[in-house]
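> For reference, the sequence and a predicted model appear below.
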Amino acid sequence: MLLQFALIPVMMMVFVHAIPIEERGLKDTLVKATGKYTGKATFFHPDDSGSIGSCGRREGDHSLYVALNLPQYGNENAVSEWCFKKILIKFGDKATEATIGDACPGCKPKSLDLTPEVFEKLAPTNTGVIDISWCVIGEKGCTGGGSGKASAS
């Protein structure tokens, strides 16, 4: 009887496999649990007349808008559930708030395309591409931080 109990932990170790979160299909579940995304940020210039983004509002270089990657946004020809959500974007020790107002068909998953006004609050535009983390303000521990230094949250 004692031998049977001794074999149980050994048998369990044989059957337990460490599989990366991505391969288990849990990566999106983990993101939803933490509410934080990591990706790249680029910037775009809406046309001078104030182009209308996928969410249906005018945007320009000085708008505090971002374009959300298409895999998260959904149909770029329709208003998404993401439209007009306020987000906090962090790069290094800087943070700024913006509003989702457009879709970015060329962006990788979890990445954003920022207007120059938003991008410059994080880095000079000649940087081109930056690694960011971002979250929707008010969801899962994401609180606004305005412009300036990123908080530890």
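Great, that's in hand. Here the structure is a predicted model, which means the values were calculated and not measured.
> CA atoms for contacts and neighbours, from now on please.
Fine.
> Near residue 48, how many other residues are there?
9 (other CA atoms under 10 Å).
> give the contact list for it.
residue 60 (CA atoms under 8 Å, 6 or more residues apart in numbering).
> tell me the secondary structure for it?
coil (DSSP: H, G, I helix; E, B strand; the rest coil).
> Likewise for residue 29?
State at residue 29, reduced to three classes by three-state DSSP: helix.
> distance of it from residue 23?
According to CA to CA, to the nearest Å, residue 29 and residue 23 sit 12 Å apart.
> take a look at this one as well, against the first:
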Amino acid sequence: MQYSKFTLMVIMTLFVLLSTFTTTEAATKVQFGKKASGKATWFNGGDAEDVACYGILQNKNVDAKDSWHIAAMRLSQFTGGVKKACFECLRVTAGSRSVIARIIDDCSSCSSGHVDLSLSAFTKLAPKKQGVVKITYEFVRCPSSGDNLKWPKSPAVKKN
């Protein structure tokens, strides 16, 4: 009987461990004009190192500027992951304020709907001290010129 209790305990432990590690989120398509809700946080753009999107270009080093309106998201939440979502643009809105930011990095610690913005982009939505803000976001075509172009010029904007 002791062996059965031990076996049962091992099976239950394995079940708990497997259920903890196998929670998967369904990947969604990158869809233009479809709004989603979530939250935004901020990082210093100049601190961007080992950037995932530049990794697919065989160059993980990018000399990001603090003034760039760039973003990081959990890229695995999208069908096609890095190759599909990288270098796309998002319109991020908080209340009546919005900003367009270009996705250049993966945020593996972010949950779905979490957009980690450069500080310059975040402060277009809320004061730095707020730290976290509720948002809606949608994929939009990246502008290729104009005063709002505040992200790396390379690679060129995708023609979706």
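Nice, thanks for sending it over. Small disclaimer: the values here were computed from a predicted structure and weren't measured.
> After superposition, what is the TM-score?
Remark: TM-score between the superposed chains equals 0.60 [TM-score structural alignment, normalised by the length of structure 1]; 111 aligned residues with a CA RMSD of 3.3 Å.
> that older thread, between residue 29 and residue 23 of structure 1, which is the more surrounded one?
Taking neighbours as other CA under 10 Å, residue 29 of structure 1 and residue 23 compare with residue 29 leading, 11 against 8.
> Please report how far that one lies from residue 21 of structure 1.
Distance, residue 29 of structure 1 to residue 21 of structure 1, using CA to CA: 9 Å.
> Can you give me the distance of residue 43 of structure 1 to residue 27 of structure 1?
Look at residue 43 of structure 1 and residue 27 of structure 1: by CA to CA, they are 26 Å apart.
> These two: which is more packed in?
The residue with more neighbours, out of residue 43 of structure 1 and residue 27, is residue 43; 21 against 13, by other CA under 10 Å.
> Need the nearest residue in space to residue 126 of structure 2, chain neighbours excluded.
Closest residue to residue 126 of structure 2 apart from its sequence neighbours, by CA to CA, 6 or more residues apart in numbering: residue 133 at 7.2 Å.
> following the longest helix along structure 2, which helix or strand shows up next?
The longest helix of structure 2 (DSSP state H) is helix 2-21. Using DSSP states H and E, the helix or strand that follows helix 2-21 of structure 2 towards the C-terminus is strand 36-43.
> mind listing what's buried in that following strand?
Across strand 36-43 of structure 2, burial judged by 16 or more other CA atoms under 10 Å covers 37, 39-43.
> gap between the residue minimising distance to the centre of structure 1 and residue 148 of structure 1?
Within structure 1, one residue has its C-alpha closest to the average C-alpha position: by CA atoms, centre = their mean, that is residue 37, at 3.7 Å. Noted for residue 37 of structure 1: a distance of 20 Å to residue 148 of structure 1, by CA to CA.
> Equivalent analysis for residue 2 of structure 1, please.
According to CA to CA, residue 2 of structure 1 and residue 148 of structure 1 sit 63 Å apart.
> quick one: the strands in structure 2?
Taking DSSP state E as the test, the strands found in structure 2 are 36-43, 70-73, 89-94, 97-106, 114-118, 133-140.
> can you count the residues close to residue 88 of structure 2?
When neighbours are counted by other CA under 10 Å, residue 88 of structure 2 comes out with 20.
> so it sits right up against residue 105, yeah?
No. Contact between residue 88 of structure 2 and residue 105 fails when scored by CA atoms under 8 Å: they sit 10.8 Å apart.
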